[in-house]
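[1] pasting the sequence and the predicted model now:
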Amino acid sequence: MLRLENCRIMNGGFAVEADLEIAPGACVAVIGPSGAGKSTLVEAVAGFLPLARGRISLNGADLSGLQPGKRPIAMLFQDGNLFPHLTVAQNVALGVSANLRLAEADWRRVADALERVGLNGMGARKPAALSGGQQSRVALARVLVQGREVLLLDEPFAALGPALKAEMLDLVAELASESGATVLMVSHDPDDARRIAGQVVLVAEGKAHPPQETAELLDNPPPALKAYLG
């Protein structure tokens, strides 16, 4: 269980309040008006933003004082964060060890992850030789080898076309189901939520609301969300 208890998250002069819990293995979309604090919420869970108040815990263990790298959490960012001078395999291997000193078994994990995301045989290429969709798959493979309990998505597929984005979302849902990972997915597109998220956390007017069933919330949106969706 991922719990945010009486949290106040600061991002510069902006604050988001959160008091909610996410069930293990759930896939939850984080939606709301632009600038409402969706990324602020997931960055606090990842450890990139401090809490002014409250506690974040996973299965009872307090995460609040841990640095991002020490949390059982992986995050996919909007730009993928691939290093152009490294090969595809090396970029994925960073998820195992930052110094790239991997044992043979670890390199097999990297190869298996690339195969799982549909990039078998592409490990020696550089990111510049890949399409945008393939680069997204590399970033996803790097998350896969980390084997973390929680996966945070900050619109990593926003630059992809609709069909390719849908394909990547389906792949994320499939991989999360296989591993049992909990997913929190920031999105501006309600169709993304309907596609793979069973629940939605609405972030609006300075507050992250507890999860609600996706269809229920999107079919009967509150005023703040209705104004955003149009």
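    Here it is on my side, so go on.
[2] switch to C-alpha atoms for all contacts and neighbour counts from now on
    OK.
[3] other SSEs contacting the longest helix anywhere in the chain?
    Determined from DSSP state H, the single longest helix within the chain is helix 162-179. Contact partners of helix 162-179 among helices and strands, from 3 or more Cα pairs under 8 Å, 6 or more residues apart in numbering; DSSP states H and E: helix 132-146, helix 190-196.
[4] buried set for it?
    Within helix 162-179, the residues scored as buried using 16 or more other Cα atoms under 10 Å are 165-166, 168-169, 171-173, 175-176.
[5] where along the protein do the strands fall?
    Along the chain, counting by DSSP state E, strands occupy 2-11, 14-22, 27-31, 51-58, 61-62, 73-76, 150-154, 182-186, 199-204, 207-208, 212-213.
[6] want to throw the helices and strands packed on helix 162-179 into JSON lines with mean neighbour count and distance to residue 218?
    JSON lines is the format used below for the helices and strands packed on helix 162-179 (neighbours: other Cα atoms under 10 Å; distance: least, Cα to Cα, whole Å):
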{"stretch": "helix 132-146", "mean neighbour count": "23", "distance to residue 218": "28"}
{"stretch": "helix 190-196", "mean neighbour count": "17", "distance to residue 218": "7"}
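[7] out of the ones you listed, nearest to residue 5?
    Minimum separation from residue 5 across the helices and strands packed on helix 162-179 (Cα to Cα) falls at helix 190-196, 24.2 Å.
[8] use this one as the comparison:
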Amino acid sequence: MTAIDLNADLGESYGAWTLGDDDAMLAVVSSANVACGFHAGDPATLLRTCHSAVTGSVRIGAQVGYHDLAGFGRRFVDIEPAELTADVIYQMGALHALAQVAGSAITYVKPHGALYNAIVHHREQARAVVRAVTAYDATLPVLGLPGSIFLEEAERAGLRTVTEAFADRAYTPQGTLVPRSEPGAVLSDPEAVAQRVLTMITDGTVRAVDGTTVDVSAESICLHGDSPGAVAMATAVSELLRANDIDITAFV
């Protein structure tokens, strides 16, 4: 049977501000990219999310990002590589402690937002993130965009790399993500998103914004927990995949 990992960005509420329905998403996905406090997530929220992930037998990943709470980690930060390495180590350590208390551990690392997009092309920052992961725990896999400099540097360092595709984000003809500032960058129709994911898995392709077909090779599919109708989209994806005998299981 064909199998695929479904991941979602979770633990992104902060204090009195609630973002998304983590429990509902955890009932669908197999991996949880849990915020680490730098772009979102306060300690109590993160611990609660880790406990919920453990209850649902969902793998916990550290979603590391720029230190940018005000911008939700979606603004590029021109940070020195050594500082970025330290920031990523700090985030992994914090979430790992909370995951351990919940009875689990972090099992992979996925950069968030602007950092994720920057290290598709920004070699210095990509190397900084790779150095952080190898220094902290070189057995941790890393998620990234196929063809990115980040995955290239990670492979060179001996890390396990996991290619990722995005269910609810528009693609450019070059196979990168359309910036959120542009119209149509985020998709919202559950049935269309589900069919798109099925095509990604069965055909290894996705239609770009200009109508061309782009090759995608993914071990994991991301569903954003903060997107409008996130739970409905995740449910539609899950149901369509299972109807086509595609198992949803974590890559680790």
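    Yep, it's here. Nothing here was measured: the structure is a model prediction, and the numbers come from that model.
[9] work out the TM-score between the chains.
    Scored by TM-score structural alignment, normalised by the length of structure 1, the superposition of the two chains gives a TM-score of 0.36; 144 aligned residues with a Cα RMSD of 6.0 Å.
[10] what's the closest of the helices and strands packed on helix 162-179 of structure 1 to residue 7 of structure 1?
    The closest of these to residue 7 of structure 1 is helix 190-196. By Cα to Cα, the value is 24.2 Å.
[11] tell me how far residue 144 of structure 1 lies from residue 9 of structure 1.
    For residue 144 of structure 1, the distance to residue 9 of structure 1 equals 28 Å [Cα to Cα, to the nearest Å].
[12] then residue 76 of structure 1?
    Counting by Cα to Cα, the gap between residue 76 of structure 1 and residue 9 of structure 1 amounts to 20 Å.
[13] compare those two (neighbour count), which wins?
    Between residue 76 of structure 1 and residue 9, counted using other Cα atoms under 10 Å, residue 9 has the larger neighbour count: 25 against 20.
[14] that one reaches residue 16, doesn't it?
    Yes: if you go by Cα atoms under 8 Å, residue 9 of structure 1 and residue 16 touch, sitting 5.1 Å apart.
[15] common neighbours of those two, please.
    Common contacts of residue 9 of structure 1 and residue 16, defined by Cα atoms under 8 Å, 6 or more residues apart in numbering, comprise 40-41.
[16] rewinding a little: so which of the strands of structure 1 is nearest residue 224 of structure 1?
    Evaluated over those, closeness to residue 224 of structure 1 peaks at strand 199-204, with 6.6 Å, by Cα to Cα.
[17] what packs against that closest one?
    With contacts defined as 3+ Cα pairs under 8 Å, 6+ apart, strand 199-204 of structure 1 has these neighbours: strand 27-31, strand 212-213, helix 214-219, helix 223-229.
[18] what's the most distant pair in the buried residues of helix 162-179 of structure 1?
    Once Cα to Cα is applied, those give 165 and 176 as the farthest pair, at 16.4 Å.
[19] got the strands of structure 1 as a markdown table, with distance to residue 134 of structure 1 columns?
    A markdown table is the format used below for the strands of structure 1 (distance: least, Cα to Cα, whole Å):
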| stretch | distance to residue 134 of structure 1 |
| --- | --- |
| strand 2-11 | 31 |
| strand 14-22 | 30 |
| strand 27-31 | 23 |
| strand 51-58 | 32 |
| strand 61-62 | 36 |
| strand 73-76 | 14 |
| strand 150-154 | 17 |
| strand 182-186 | 20 |
| strand 199-204 | 28 |
| strand 207-208 | 33 |
| strand 212-213 | 32 |
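[20] which of these sits closest to residue 115 of structure 1?
    Between residue 115 of structure 1 and the strands of structure 1, the tightest spacing by Cα to Cα is seen for strand 73-76, at 18.9 Å.
[21] what's the closest one packed up against?
    helix 38-46, helix 132-146, strand 150-154.
[22] what's the span of stretch 31-44 of structure 2, first residue to last?
    Using Cα to Cα, the end-to-end distance of stretch 31-44 of structure 2 comes to 20 Å.
[23] point out the most buried one among the helices and strands packed on strand 199-204 of structure 1.
    Comparing these by mean neighbour count (mean count of other Cα atoms under 10 Å), strand 27-31 ranks first with a mean of 26.
[24] and it, what does it pack onto?
    Applying 3+ Cα pairs under 8 Å, 6+ apart, we find strand 27-31 of structure 1 packed against strand 182-186, helix 190-196, strand 199-204.
[25] please enumerate residues in contact with the second one?
    Taking contacts as Cα under 8 Å, 6+ apart, the residues outside helix 190-196 of structure 1 that touch it are 27-29, 31, 166, 169-170, 173, 187, 199-200, 214-215, 218.
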